[in-house]
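K.L.:
Just to be clear, the model below is a prediction. Sequence and coordinates:
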Amino acid sequence: MNKQALATEPDTAARPGAGRGVGVLVSGQAAAQVLTLAVAPILTRLYTPQDFGAVAVFAGLLAFFGVVACLRYDLSIALPASDRDAENLVALCLLCIAATTALCMLGVLLFGDSLILALNWSVDASTLWLLPFGVASAGLFTVIERWMVRQQYFGQLAQARLLRSVIANAVQLAGHGLGALALMGGTVIGHGTGGLFWAVREIRRRGCGNIRLVRIVALARRYKDFPLFSTWTATFNVAGVHLVPLIFSALFGAAVVGHFAFALRMVSAPITLIGAAIGSVFFAQAPAALRAGRLPEAAEALRRKLASAGIPALVLLICAGPDLFAAVFGENWRMAGHYARWMAPWVYFQFQFSPLSCLPDVMELQKMELTAQFSTFAVRLATLALCYGFSVPADPSIAVFSVVSAVAYLGMLTLFMSRVGVGLRAMLAHDARQILIFCALALPSILLFSGAPDWRSLASAIYFLALSAVWMRRTLGAKRPETAQA
């Protein structure tokens, strides 16, 4: 083996394996998410639903720009065999971020005031200048995440995510006197500080000697399907979620948006806590599994674990969502609990879909992914248009949109899994069986729960938490199907 090959091989001896990588990432992400959840009851008493509504609009705009900040070239960082090519892809991503940030600044300068009026957004025009900085910080953090996943620096990635959460929550708590501005600023500063710290560290460690403009151009052409197809795919996916707060803000005002966005943020916590971490590790391992012919077994094993792990949250939200939100976040947030109840099936299927959404990228099926995401986006947008056309109030509109979203995510999950040979009937049979088993075990808790702060509800909560802990331990410790076959 020559010296150049040695220089570009990953240092696998210093890195955790796939199983340990999942544990490290989940632990780090768990710490970050637990911190966010612990701070949430304080934030809901410092900020109003209107403040959260204003932030939801900002988050929606940031998501639209942020998802295309790298033109999706960040997804290609894990694919080359050579670290030298991966370093040049990182440089390509940074150039794309710089261009996107500049375009965002121009958009704020030319159309900022008009955008605020169109969205019925209760913020000052100067607040919009946080948006370009948010795009740059979110894009940088995304690139750092992809690089760490490629190198399997799962411990460092866990630390980066925890640092981002600590800084964001600290800014939001300390700056509550500034209202919604502090909520927005915390997100931007958290991404920027976390990404910049690890970017500087990697640059000092590795240097920039392998970066060549001619190589950047060649790689941009090699992976051109990512900007040509995955960019639109990601935009449609983001629009399906973040377009809703923008539309609701224009139609129903900041309070409705605040309840909706906060409910979505809380019920999406399992996706952030477990799904994103496992998805990062799966994306790092999937190319090798594909080359070895083990991708179908690996994908279905992961999906089954995710499906089983999401059942306790699904049952909890459906049975006690409004009472849970009122008790934890304050009575003013009970309506958010109703929204969370309606979102539960949607988030359950999204929890399974999110880590597996890299399958088309691994198999280079970006055209199929684009068609699926566009169809999903069109159906969800049509749902909102019909609700608006028939003057459906805010609450029924959110309920209908949640049901359609659940069906849409199940459809995309079925499509992607079918490409690796796993059918809908097998998936539904497994999931239905696991849900029935858990509901049977949770029946004493469901019957005891009264909705009032009494001994029955306390006993119900203790039993449900103990059952969920045992269930999660059994689920995450289950043997993988491919191991059994071997």
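P.N.:
Sure, I can see it.
K.L.:
going forward, measure contacts between C-alpha atoms and count neighbours the same way
P.N.:
Fine.
K.L.:
Helix, strand or coil: sort out the closest residue in space to Met412 that isn't next to it in sequence for me.
P.N.:
Spatial nearest neighbour of Met412, chain neighbours left out: Ala372 (6.6 Å); criterion: Cα to Cα, 6 or more residues apart in numbering. The local conformation at Ala372, judged by DSSP: H, G, I helix; E, B strand; the rest coil, is helix.
K.L.:
What is the longest helix of this structure by residue count?
P.N.:
Looking across the chain with DSSP state H, the single longest helix is helix 83-118.
K.L.:
Touching whatever helix or strand Ala284 lives in from outside, list them.
P.N.:
Secondary structure from DSSP states H and E places Ala284 in helix 276-292. Helix 276-292 has contacts (Cα atoms under 8 Å, 6 or more residues apart in numbering) with 18, 21-22, 25-26, 29, 78-79, 149-150, 152, 295, 298, 354-356, 358-359, 362-363.
K.L.:
then this one, side by side with the first:
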Amino acid sequence: MIDIRKNLKSEFSRNVLTLITGTTVAQMIPILVSPILTRIYTPEDFGILALFISVSTILSSMICGRYELAIILPEKEEDAINILALGFILAAFLSFVLFLIVVLFHHTLASALGNLKIEIWLYFIPLVIFTLGVFSLLNYYNNRKKYYEDLAKATVLRSIVLSIVQILGGFFYKGAGGLVIGQIISSFSANLKLVKNISKDKVLISKINKNHILTVANKYKRFPQFSMWSALANNMGFQFYNVLVSAYYSSKTLGFYSMSNRVLGMPATLVGGAMAQVFFQHAAEEKQKTGLTKSIFIKTLKKTLIISLPTFLIIFLIIEDLFALVYGESWRVAGSYVKIVTPMFFIRFNVVTVSNVMNIYGKEKALLIWQIALCLIALLSIFTCSYLKYPFEISLYAMSIGLSLNYLILLYMVYNLSNKGKLF
């Protein structure tokens, strides 16, 4: 038993290290090229990019019905590959429907978003959310198969393509065009790397059929019923917040805020996401064997605290001066935004890493309620502050405090599930 635990611990650490190495390299690339981009593009350009990403992210949360989460769970590979096929079909169909909506209502949609400059780029959103949906499906399937090196390489490739295209695009397009085109092209690159692990297994692919797809669709229907709306609420909280920043304040303010998320939010999310991927796979195995996920929960939480505590503390202390030094004095305000939300991102990093315990125990309904609360807190903070004519910084403080408390509630629920098998 001791040897088995040691092997599991060693495997977990090795897999986490593989993914974190890949995501760290992947995120270092955009951060390193950011000083170049801030001298090519304006804060308003970054605001348009943030708006494009926000709309794409909100819609991508529904594109596969969240069936990608179910890929990890079945014991049989035939079930997993048919879930993958189901997700692909949903992504293709819904992307096509969305394209028709954009063709018919592109000007109305741009007006509703409060920025007519994004109108031409709305046509590309269906394509981007399709590639994001496929990436999520491939990501979970490769996670199931423990192809962590390929996941790391795909993430790095995506980052390299994004940075190169955005830099080159700045010399050929005026405005935000280069930034958005980089986002579009990079979405394809990672998929090409990950799909090879599936396409080479012809025997498994041959087991995809209509009846099996309908069977797994019904068996795991709780994911579109609850998890899809949960993910939508989560993305609405963070991404629709960006839309409202642009509408209620300005594209420039959104540009500063999006840069703060680029430097802090994305690396924190992706490094935490790397650990969450490995945690999900190992926790699902532990639940099947012991009925609980106590051991892997405690082990993972300790690791995230060791990583995040000194990192976020240093960020909090130096970030304003660092922004001014690296990006120019005009970007100091973005550093001040980072400082405000750093405590919330610290808590979020640790909680999100272990939050898939809710899906493992089938608590999607409870997670949906929690996500709705998350969304309401974020949106109410900006609605209230804009109505009262408060500056944007007050909205950030309100959101950061409210979301921090909500994440701590989720941590309490996850802890109880892992240790007792119940929420409260």
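P.N.:
Yes, it's here. Computed from a predicted model, the values in this text were never measured in an experiment.
K.L.:
which of the contacts of helix 276-292 of the first structure are buried?
P.N.:
18, 21-22, 25-26, 29, 78-79, 149-150, 152, 295, 298, 354-356, 358-359, 362 (16 or more other Cα atoms under 10 Å).
K.L.:
mind listing which of these are in helices?
P.N.:
Cross-referencing these against helices under DSSP H gives 18, 21-22, 25-26, 29, 149-150, 295, 298, 354-356, 359, 362.
K.L.:
Check the residues you listed against Arg212 of the first structure and report the nearest one.
P.N.:
Among these, Arg150 lies closest to Arg212 of the first structure (Cα to Cα), at 20.2 Å.
K.L.:
And Arg473 of the first structure, what's its match in the second structure?
P.N.:
In the second structure, nothing lines up with Arg473 of the first structure, judged by TM-score structural alignment.
K.L.:
Show me what whichever strand or helix holds Arg473 of the first structure is packed up against.
P.N.:
Assigned by DSSP H and E, Arg473 of the first structure falls within helix 455-476. Counting contacts by 3 or more Cα pairs under 8 Å, 6 or more residues apart in numbering; DSSP states H and E, helix 455-476 of the first structure packs against helix 295-309, helix 424-448.
K.L.:
Would you indicate which residues of the last one are buried?
P.N.:
Buried residues in helix 424-448 of the first structure, counting neighbours by 16+ other Cα under 10 Å, are found at 427, 431, 434-435, 438, 441-442, 445-446, 448.
K.L.:
so can I have CSV of those showing distance to Val135 of the first structure?
P.N.:
Listed next are the buried residues of helix 424-448 of the first structure as CSV, based on distance: Cα to Cα, whole Å:
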residue, distance to Val135 of the first structure
Met427, 37
Asp431, 38
Gln434, 41
Ile435, 40
Phe438, 42
Leu441, 46
Ala442, 44
Ser445, 45
Ile446, 44
Leu448, 48
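K.L.:
check which helix or strand covers the counterpart of Val134 of the second structure in the first structure.
P.N.:
Superposed on the first structure with TM-score structural alignment, Val134 of the second structure falls opposite Leu140. Taking DSSP H and E as the criterion, Leu140 of the first structure maps to helix 130-151.
K.L.:
Mind checking what helix or strand follows that helix in sequence?
P.N.:
Taking DSSP H and E, what comes next after helix 130-151 of the first structure is helix 154-174.
K.L.:
Tell me the residues of the second structure aligned with that following helix.
P.N.:
Taking TM-score structural alignment as the measure, the second structure aligns residues 148-168 with helix 154-174 of the first structure.
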